[in-house]
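Undergrad: coords please:
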Amino acid sequence: MVDAQALDEVVTFTSELIRIDTTNRGGGDGNEREAAEYAVGKLFDAGIEGAIVEKAPLRSNVIARIEGSEPDAPALLVHGHLDVVPAEAADWSVHPFSGEITDDGNGGMLWGRGALDMKSMDAMVLATVRSWAREGVKPRRPIVIAFTADEEASAEYGAGYLAESHADAFAGCTEGVSESGGFTFHGGNDLRIYPIAAGERGTAWLKLSARGRAGHGSKANPDNAVSKLAAAIARIGAHEWPVRLTPTVRAALTELGALYGAEPDFAHVDDLIGKLGPAAQLVESTLRNSANPTVLHAGYKVNVIPEHANAEVDGRMLPGFEDEFAATMDELCGPDVHWEFQHRTSGLGAPVDTPTFAAMREAIRKFDPDGHPVPFCMSGGTDAKQFSELGITGYGFSPLGLPPEFGYGRLAHGVDERVPVEGLRFGLRVLDDFLRHA
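TA: The predicted model follows:
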C-alpha cells in the first residue's frame, strides 16, 4: 500500500498541476510544456527518466518506462492527458486554475479545471511510482507511462503523434488504462457502483455545407442555402437512432440488471433501462449511434440571402456500426447538403473476462468491499483510440471515491469542477494496488 507521504503528495500534485494552465482551445492552440516539465521533474526525483517529445513547440508529451519484477510479462500502458478544456473564471465559485482546497467538513474539496479530467489521475500516477521508489517496490508487469498533449482536441499533437512517430516506446504493451472509469456512482438503494470502461464510441465530427443562389432578402428564392441546411439539421436533430447492442453494453446491462433485480431482456432494452434507476445514465447514451447539431454558420446581413451555409455536427459511432452511421447521414442530409468528416476515430471494445479487468475489480473491492465494479462503454472517446493503432487494448480506470449527489458527469468539463480530497486518496490506494498486481 502507498505510504503516508504519497497520500499527501497526490493532493499537492493535483493542486499544482491545476495551477498550470494547459487550456486546449483546439486548432493547435495549446501549451502543455510546463506541465510536462513538472511531471518529468517528479519522475526524476524518483529515479525515473522521463523524455519530453513534441510534434510542435510547446505541445509536449512525456514518456517513461518502469521495469517489472517479471520483465517478460506483457507491458501495461498507463496514460493521462495534460491538457484541459477552457474555463471562464467569471462563471466559477473559485478560480478554475487556483487548485484551491476548501473545507467541506469531510476532509476538504480540491477545485479547478482538470480536478476530474484528468490531472488527478496524472497526480495519482506520479504519487504511486514515487512511493514505489521509496519502498523499493516493482510492479509485476513492466509499465510505460505516457502523459499526453491535445487529448481535448484531435490528439494530433499528443497520442496520435506518439503512436505514429514513437511507436517503439510502447513495444510490448498489450493493454492500457486511462480516464473515465473506476469512480463511485451512487445508484440508489445504497448501491455503490464502480463503472470500468471497456469500450467507447467512435468520434464523427462532421461539417455540413449547402449551396444555393445568392440574392436580395425581399425576393422569392427557392434555392436558399440556409433553408436547405436548416431542413437537414432539423432531420438530424429529430432522428431516432435504432438500438444497437455491442458486447460491452450487453455485459453492462447484464450486470446492472442483476444489481436491480431486472432480467436482461435485450429484445426490450428501453423497458430494461427503465428498471435501472439512476444507473440508466451509465448505458443510455451507448445504446445507439448519435448525431447532435452544434454549430451553424450562414449569412452576413439580414437582407442578403447567402450563397453558402455551413454547420457542424457531433456524431458518435458504436464500434461495428460506422457504415450504418454514414448511410444514415447520407439519407438525412439528402441531395442538397454535402457532409464530410472533420475528425473521425473508430469505436473500441475490450474484453471483460481478462485477468486485467479482474484485477481492476479486485482492487476496488479491496478498498470498498460493498462496492460493485461493472463494465460500461463510454459515450465519448479518449486517447485509447490512438493507442489502439498499436494493438493496445484500452480500459478506462482512473479510480475516485465520490460522495452521493456529487455529479461526476456534470462537473467534468463543467463549471466548478472539483474532487474530494479523501476521494482522491481512495483512488490512489486503488490504483496503486491494481498497478502492483495487474
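Undergrad: Could you use CA atoms for every contact and neighbour count after this?
TA: Will do.
Undergrad: Would you map the helices across this protein?
TA: Taking DSSP state H, the helices of the chain run over residues 4-19, 33-45, 119-135, 159-165, 225-238, 247-259, 269-273, 322-333, 355-367, 384-388, 408-411, 421-437.
Undergrad: and Glu179, which of those is closest to it?
TA: helix 119-135 (7.4 Å; Cα to Cα).
Undergrad: if I look at the nearest residue to Gly47 once chain neighbours are set aside, how far off is Glu32?
TA: Closest residue to Gly47 apart from its sequence neighbours, by Cα to Cα, 6 or more residues apart in numbering: Ala133 at 7.4 Å. Separation of Ala133 from Glu32 (Cα to Cα, to the nearest Å) stands at 26 Å.
Undergrad: ok, the closest residue to Gly80 other than its chain neighbours - contacts?
TA: Nearest residue to Gly80 in three dimensions, chain neighbours excluded: Phe147, at 5.0 Å (Cα to Cα, 6+ apart). Taking Cα atoms under 8 Å, 6 or more residues apart in numbering as the criterion, Phe147 is in contact with Ala36, Asn61, Val62, Ile63, His79, Gly80, His81, Leu82, Asp122.
Undergrad: likewise Met317?
TA: Contacts of Met317 by Cα under 8 Å, 6+ apart are Arg201, Gly202, Thr203, Ala204, Arg288, Asn289, Ser290, Phe325, Ser346, Gly347.
Undergrad: Following up with a second sequence; could you model it the same way so I can compare the two?
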Amino acid sequence: MTDAPADPADEVVDLCRDLIRIDTSNYGDEDGPGERKAAEHVATLLDEVGIESRLYESEPGRTSVVAQWGGTPGGSRDGGLLLHGHLDVVPARAEDWQVDPFSGEVRDGYLWGRGAVDMKDFDAMLLAVVRARQRSGRVPDRPITLCFTADEEAGGHKGAQVLVEQHADELEGCTEAVGEVGGFSATVRGRRIYLVEAAEKGMAWLRLTARGRAGHGSMVNRDNAVSTLAAAVARIGAHEWPVRLTPAMRTLLAAVGDLAGEEATPENAEALVEEFGGAARMLGAVIRNTCNPTMLDAGYKVNVIPSEATAHVDGRFLPGHEDEFFATLATLVGDGIEIEAVSHQQPWETPYDGRLADAMTRSLLAEDPDAIVAPYLMSGGTDAKHFRKLGMASFGFAPLRLPADLDFTALFHGVDERVPVDALEFGARVFDRFLDEV
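TA: Below you'll find the predicted structure:
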C-alpha cells in the first residue's frame, strides 16, 4: 500500500493527466500505438493498492484490463456490478489545437487533451475512487468487476467484444453495468439538469455500392454509377426523419417541460431540446432516427466513367424503431444499389428506476441539492452494447458539474478537448458516494 491520499478528489486530476499523456489513438485500422502502454499503467495503479488485474490482448498492442474487487459473502442481493471505461481515443491533429493534445496541460481551470472528455476522465474518476477506498478499507460489499477496454472508438470489436466472447468468465455474475457518457450537467433556464445515460441508439455503419457501365468521360452514358450513387446519397442527406419519443427522452423532456411551463409532446419536442443550447446537437439526434453520409469513393481518372462507386453512411436508429429505419433507408437508396453492413449493433434501453438509478440520483443531489436528475438516450455508441449481450442492465454515469457556458458535447471528438478541473473532483466525490449505495 502507498501513502497517497485517501480522498479520491485529491489525485483524480493527476491520474487523468497521466492517462492523457499516453497516446492511445485509434485510427480504426492497423495504424496507431494501441492501448498496451495505458493498460500496463492502469494495472500498475491497481497493483499499488493491492488489486490484482489481468491483461487481455486481442492483437499485438490491443489490450484490455480486467480486475475483480470487493464483494463479501451475502453482501449483495443484486449480483455483481461491472464498472467499465475504454482506454483508446480518437486521433487528434496537433496543428489544430491550442495545446499539444497529448500534453495533459492544465490551463484556465481546465485539463486539456485528447481523452479529457472521452473518456479518460471517467477512467481517472474510477481509478481514484477505487484506489482511495482500497487504501482506507472501504471496499464495497457488492462484487465489482473493473474493466478498461481497447478499441471502443472503432466499435469495441478488439476490446469489449473479445472479452464477452472469449473471457466471459471474468464477467460472470454481473447483472448491471456502469460506463461512460452520462451524469454530466446541462443548464436549462438557470437549473442544472444531470443527464444519466439509460439508452443508446443502434448503429448501422453501411457501405452503399452502385455499379454501372464504364466508358469515356466525353460520351453519353445513362448508366453512370457515380450519378446513381450521388442521387441516393443526396436523398439520404436531405431526408427529414420523424420525431419518435422513447421512454428516456419522454422523461427528460417532461422535466424540461416543467421548467418551461408546458407539457412535452412530439410536436414541441424539438423546441424543448433547443432549451439545452449546445447540447441540442446531440439531443436533437435522439428524438429521431438519423443517417448521415460520411464517405464517397469513385473513379481513378477525370475522363473515365468508373463502373463502380461507393459511399459510407452512419445510420443510428432508436430502440424499437430499427425496422422503420431500414425500410425508410431502402426507399431512399432505391433500386440497383447494394447495401452492406460494416458494423450493425443493437440499441438498448434500461428503465430508469430501481436501486442503481436511485443511487445515481442521490449521489448527485448530495453534492448539488438544487439540481434535477433525469435519464436520456445517447446518440453514439459505447461498450455497453457488447456487455448487454450477457444480460446486464446498463447506464452511463461519469458525473461532471459543468459551467453553463461550456459547449460540452462539442468537445467529444472535437478540437481543444478539455474538462474543468473542479468537475473532475466533483465527479470523484459523487462516484465515491455512489459506491456507498450500490
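Undergrad: Just the TM-score for the two chains, thanks.
TA: Superposed pair, TM-score by TM-score structural alignment, normalised by the length of the first structure: 0.95. Supporting alignment: 432 aligned residues with a Cα RMSD of 1.7 Å.
Undergrad: thinking again about what came up before, of all the helices of the first structure, which lies closest to Ala89 of the first structure?
TA: Comparing the helices of the first structure by Cα to Cα, helix 4-19 comes nearest, at 13.0 Å.
Undergrad: Next, the buried residues of that closest one.
TA: Neighbour-count burial for helix 4-19 of the first structure flags 6-7, 9-19 (criterion: 16 or more other Cα atoms under 10 Å).
Undergrad: can you check stretch 91-103 of the second structure too?
TA: For stretch 91-103 of the second structure, the neighbour count (16+ other Cα under 10 Å) marks Pro91, Ala92, Val99, Asp100, Pro101, Phe102, Ser103 as buried.
Undergrad: Over in the first structure, find the residue span it aligns onto.
TA: Across the first structure, the stretch matching stretch 91-103 of the second structure (TM-score structural alignment) is residues 86-98.
Undergrad: returning to that earlier point: quick one: the residue nearest to Gly47 of the first structure and Leu43 touch, right?
TA: No: using Cα atoms under 8 Å as the test, Ala133 of the first structure is too far from Leu43 to be in contact (9.8 Å).
Undergrad: The two: which is more packed in?
TA: Neighbours of Ala133 of the first structure and Leu43, each counted by other Cα atoms under 10 Å, are more numerous for Leu43; the result is 20 against 15.
Undergrad: Spit out the contact partners of whatever residue of the second structure lines up with that one.
TA: Taking TM-score structural alignment, the alignment pairs Leu43 of the first structure with Leu46 from the second structure. By Cα under 8 Å, 6+ apart, the residues touching Leu46 of the second structure are Glu52, Ser53, Leu127, Arg131.
Undergrad: could you measure the third one against Val139 of the second structure, distance?
TA: Leu127 of the second structure sits at a distance of 13 Å from Val139 of the second structure (criterion: Cα to Cα).
Undergrad: again, but for the first one
TA: Counting by Cα to Cα, the gap from Glu52 of the second structure to Val139 of the second structure is 14 Å.
Undergrad: now swap in the last one and tell me
TA: According to Cα to Cα, Arg131 of the second structure stands 10 Å off from Val139 of the second structure.
Undergrad: Which residue of those two possesses the greater neighbour count?
TA: Using other Cα under 10 Å as the criterion, Arg131 of the second structure and Val139 rank with Arg131 on top: 29 against 20.
Undergrad: Now the more buried one: closest residue in space that isn't a chain neighbour?
TA: In space, Arg131 of the second structure is closest to Val49, 6.2 Å off (Cα to Cα, 6+ apart).
Undergrad: That neighbour reaches Gln134, doesn't it?
TA: Yes: using Cα under 8 Å, Val49 of the second structure is in contact with Gln134, at 6.4 Å.
Undergrad: In contact with Tyr260 of the first structure, which residues?
TA: Applying Cα under 8 Å, 6+ apart to Tyr260 of the first structure gives the contacts Lys275, Leu276.
Undergrad: Among the contacts of Phe147 of the first structure, name the ones in strands.
TA: Residues of the contacts of Phe147 of the first structure located in strands (DSSP state E): Asn61, Val62, Ile63, His79, Gly80, His81.
Undergrad: What segments of the stretch 101-250 of the first structure are strands?
TA: Here the stretch 101-250 of the first structure has its strands, by DSSP state E, counting those that start in this stretch, at 101-102, 109-111, 143-148, 173-178, 185-186, 192-200, 202-211, 215-216.
Undergrad: Compile those into a markdown table and extend it with columns for distance to Thr246 of the first structure.
TA: Listed next are the strands of the stretch 101-250 of the first structure as a markdown table, based on distance: least, Cα to Cα, whole Å:
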| stretch | distance to Thr246 of the first structure |
| --- | --- |
| strand 101-102 | 41 |
| strand 109-111 | 36 |
| strand 143-148 | 29 |
| strand 173-178 | 20 |
| strand 185-186 | 22 |
| strand 192-200 | 9 |
| strand 202-211 | 13 |
| strand 215-216 | 49 |
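Undergrad: which one of the ones you listed lies closest to Phe321 of the first structure?
TA: Closest of these to Phe321 of the first structure is strand 202-211, at 9.5 Å (criterion: Cα to Cα).
Undergrad: ok, how many other residues are close to Val89 of the second structure?
TA: Using other Cα under 10 Å, Val89 of the second structure has 27 neighbouring residues.
Undergrad: and if you look at Gly277 of the first structure?
TA: With other Cα under 10 Å as criterion, Gly277 of the first structure counts 12.
Undergrad: ok, now Glu322 of the first structure?
TA: Number of residues near Glu322 of the first structure (other Cα under 10 Å) recorded here: 20.
Undergrad: Looking for the alignment partner of it in the second structure.
TA: Here Glu322 of the first structure is matched to Glu322 in the second structure, going by TM-score structural alignment.
Undergrad: And Thr14 of the first structure, by the same measure?
TA: Matched by TM-score structural alignment, Thr14 of the first structure corresponds to Cys16 in the second structure.
Undergrad: which one is that match nearest to, not counting chain neighbours?
TA: Spatial nearest neighbour of Cys16 of the second structure, excluding adjacent residues (Cα to Cα, 6+ apart): Ala124 at 4.9 Å.
Undergrad: got a list of what that neighbour touches?
TA: Counting by Cα under 8 Å, 6+ apart, Ala124 of the second structure touches Val12, Val13, Leu15, Cys16, Leu19.
Undergrad: want to throw those into TSV with distance to Leu329 of the second structure?
TA: As requested, the contacts of Ala124 of the second structure are exported to TSV (distance: Cα to Cα, whole Å):
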residue	distance to Leu329 of the second structure
Val12	45
Val13	45
Leu15	44
Cys16	41
Leu19	41
